[in-house]
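> only geometry, no sequence info:
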């Protein structure tokens, strides 16, 4: 049997791209996670419990299936032991063909996978922070300090270092505000 597997990702929250790519294969059954988090991946667990010798799992790319290199290696060991293969569409790899690939090809896939891991965990972290009401990004400088820094700059009596020490406004921030006020 050929199984498809998909889950929400940083660049495909509704699994639209994954669905398109899975439709190009003769997938018998598709399992979809309800979330993109690495925890409680119930559809993946169901898939691992359901598969039998000779089955094939089709996924768009490494990050769909695994959250870390260690997790990917564990899954590859499990499917090998069970006589199942995994087809990675974007990487154009199959778990039973990995040894036929060159080291540079495999490493380029792993580099992209690592980048995807970072993007996915960053997206999940930002969503968690937002849901907890945390403000994102660098804190804004107070208007009082900005006004004082601009006044000090225009007085021509202070160096940029004096302005920074007095107000906490860096040279680049000061220049950015000066550009916005000089219209």
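That came through, no problem. Note that the structure is a prediction, hence the values are computed from the model and not measured. Numbers count the residues shown, from 1 in each chain.

> hey, let's count contacts and neighbours off CA atoms from now on
Will do.

> Relative to residue 98, how far out is residue 91?
Between residue 91 and residue 98 the computed distance is 11 Å (CA to CA, to the nearest Å).

> another structure for you, compare them:
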């Protein structure tokens, strides 16, 4: 069975172009999963619904690959999931069809390039950290002194200052302040 996925980024945009292309490709209208949500969001209910609906032997058809995934990494993860589940993928505009040998090869190439990109980023990061350490810089967040934390907690407990005021006065981050409050509360409740 051919299943379609159409997505636009905003409520104002129209899905008509994508839906027309999917129908021309042989997807029946009732099997087109439509979504109006930005591609940067990982929570896409209709995509999840499509993936749970799809079965072995089905084809997922998209107008373009960027409609399906928010990043190369996400696309590779999706393609691996589809391959494991024996579900084919067709991208109309990108001319990729995993039902063909060339389409499968293209996806494998994407996977290799994505892995290489991750490795290069990792190597650059490690080299940058080594270079910084050689210059006496350790990186990461500066250590928080006990005095700073105690001062932030004291200000918090006066109930006279907002969290923003406390973080600006003490240099203690909001997350660190809440973490410390939680740890102290837990320590007093356990004793």
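Okay, I see it. Because the structure is predicted, anything quoted here is derived from the model rather than measured.

> Neighbour count: residue 91 and residue 98 of the first structure, which is higher?
Comparing residue 91 of the first structure with residue 98 by other CA atoms under 10 Å, the one with more neighbours is residue 91, at 17 against 12.

> What's that one aligned with over in the second structure?
When the second structure is aligned by TM-score structural alignment, residue 91 of the first structure is paired with residue 94.

> Pretty sure that match sits against residue 62.
No - with the criterion set as CA atoms under 8 Å, residue 94 of the second structure and residue 62 do not qualify as a contacting pair; they are 9.5 Å apart.

> Give the closest residue to residue 60 of the first structure in space, chain neighbours not counted.
With sequence-adjacent residues excluded and distances taken as CA to CA, 6 or more residues apart in numbering, residue 60 of the first structure is closest to residue 89, at 4.9 Å.

> That neighbour and residue 144 of the first structure: what is the separation?
Residue 89 of the first structure sits 55 Å away from residue 144 of the first structure, going by CA to CA.

> number of nearby residues for the residue nearest to residue 60 of the first structure?
Residue 89 of the first structure sits with 18 neighbouring residues when counted by other CA under 10 Å.

> Quick one: residues in contact with the longest strand seen in the second structure.
For the second structure, the strand that runs over the most residues, judged by DSSP state E, is strand 2-8. With contacts defined as CA atoms under 8 Å, 6 or more residues apart in numbering, strand 2-8 of the second structure is touched by 14-15, 18-19, 22, 26-28, 31-38, 47, 50, 54, 58-63, 67-68.

> Please apply the same query to stretch 113-120 of the first structure.
With contacts defined as CA under 8 Å, 6+ apart, stretch 113-120 of the first structure is touched by 9-10, 36, 62-63, 67-69.

> Mark which of those are buried, thanks.
A residue is treated as buried here by neighbour count (16 or more other CA atoms under 10 Å); on that basis the buried members of the contacts of stretch 113-120 of the first structure are 9-10, 36, 62-63, 67-68.

> Contact partners for residue 29 of the first structure?
Taking CA under 8 Å, 6+ apart as the contact definition, residue 29 of the first structure lies against 2-4.

> mind redoing it with 6 Å?
Contacts for residue 29 of the first structure were tallied using CA atoms under 6 Å, 6 or more residues apart in numbering; they are residue 3.

> Could you list which of the contacts of stretch 113-120 of the first structure belong to strands?
With strands taken from DSSP E, there is no overlap with these.

> Adding distance to residue 103 of the first structure, write the residues you listed out as TSV.
Putting these into TSV (distance: CA to CA, whole Å) gives the following:
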residue	distance to residue 103 of the first structure
9	27
10	28
36	30
62	17
63	20
67	22
68	19
69	16
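
> Return the member of those residues nearest to residue 161 of the first structure.
Of all the contacts of stretch 113-120 of the first structure, residue 161 of the first structure sits closest to residue 10, with 41.5 Å by CA to CA.

> what does the helix or strand harbouring residue 146 of the first structure contact?
Taking DSSP states H and E as the criterion, the element that holds residue 146 of the first structure is helix 143-155. Taking contacts as CA under 6 Å, 6+ apart, the residues outside helix 143-155 of the first structure that touch it are 163, 167.

> Next SSE downstream of it?
Helix 143-155 of the first structure is succeeded, C-terminally, by helix 160-167 (DSSP H and E).

> counterpart of that following helix in the second structure, which residues?
Equivalent residues of helix 160-167 of the first structure are lacking entirely in the second structure, counting by TM-score structural alignment.
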